[in-house]
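**Q** here are the coordinates; sequence isn't available:
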């Protein structure tokens, strides 16, 4: 499994790169000013960072228990990304509605658009991250 330091590097890299891409795109896509979208992006990043660490730790433990390995197939990566985004949406939806003073439906629509962006981004980021920082092979028993 990954070390705590590796998980922190993964999470921080994911959030920083995601913020740099998402905030300007969201400003254009949703018609709010950069301050509002920047604030939403930072709050979302904090929520996502905490969720990312907890979720990936739980997911890896579940994979280890169920499959005996934390290596992910493409299908497992798709499931992993969808489940992550669904959980994040549940946490973040009320914050969007409250901060932007919009209905839960409008927040849901915005949240779904954010989820699609981050779903694709998470898949690509994790694929690249695993190539650059592969999971170490378990030590062989003698």
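**A** Noted; the coordinates are in hand. None of these values were measured; they are calculated from a predicted model. Numbers count the residues shown, from 1 in each chain.

**Q** From now on I want contacts and neighbour counts done on CA atoms only, so please keep to that.
**A** OK.

**Q** Could you check which helix or strand contains residue 32?
**A** If you go by DSSP states H and E, residue 32 is not part of any helix or strand.

**Q** Would you indicate which residues of stretch 92-99 are buried?
**A** Using 16 or more other CA atoms under 10 Å as the test for burial, stretch 92-99 gives 92, 93, 95, 96, 97.

**Q** Against that first model, consider the following:
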């Protein structure tokens, strides 16, 4: 199991590398200023992090109240993921549309592209992270 320090390193590296790729990449893809996409990237990452904490706490409390356990089956994990992403999309689309001065439809397309980027990035980042910082190496260190 990973240590607290390793989890902090993972989270910080995940966001730093993502933003280093996302900001210039999205500016080029969407033909928007780097500064604007930097604001969108940092705001989105901050909102996603806060939403993750709040949503997971509420989801687990609801799950315990409804089922008596927080154990998640595959079906519950799929529902969990879909509800999390739906909530995030609902929060981010108006912010993106307002900040960039674009329509809701354009903001939805942009947000879906961001979601796809983070799905692929998250998968690849975690593969790389596990190779660079194997669990056995971090678990052997004192807490």
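**A** Great, that's in hand. Bear in mind the structure is a predicted one, so any value in this text is a computation, not a measurement.

**Q** Looking at the buried residues of stretch 92-99 of the first structure, spot the one nearest residue 39 of the first structure.
**A** Within the buried residues of stretch 92-99 of the first structure, the smallest distance to residue 39 of the first structure is 10.4 Å, found for residue 96 (CA to CA).

**Q** Wait, that closest one touches residue 40, no?
**A** Yes: with contact defined as CA atoms under 8 Å, residue 96 of the first structure counts as touching residue 40 (7.2 Å).

**Q** List the buried residues for the longest helix along the second structure?
**A** Longest helix in the second structure, counting residues (DSSP state H): helix 34-67. By neighbour count on 16+ other CA under 10 Å, the buried set for helix 34-67 of the second structure is 34, 37-38, 40-42, 44, 48, 51-52, 55, 60, 63.

**Q** go on, stretch 5-25 of the second structure?
**A** 10, 14, 15, 18, 19, 22, 23, 24.

**Q** with these in mind, which one is nearest to residue 87 of the second structure?
**A** Among the buried residues of stretch 5-25 of the second structure, and counting by CA to CA, the member closest to residue 87 of the second structure is residue 15, at 19.9 Å.

**Q** What distance do you get for the aligned residue in the first structure for the closest one to residue 61 of the first structure?
**A** Counting by TM-score structural alignment, residue 15 of the second structure lines up with residue 15 in the first structure. Going from residue 15 of the first structure to residue 61 of the first structure by CA to CA, to the nearest Å gives 22 Å.

**Q** got the contact list for the spatially most central residue of the second structure?
**A** The residue lying closest to the centre of the second structure (CA atoms, centre = their mean) is residue 48, at 5.6 Å. Counting by CA atoms under 8 Å, 6 or more residues apart in numbering, residue 48 of the second structure touches residue 88.
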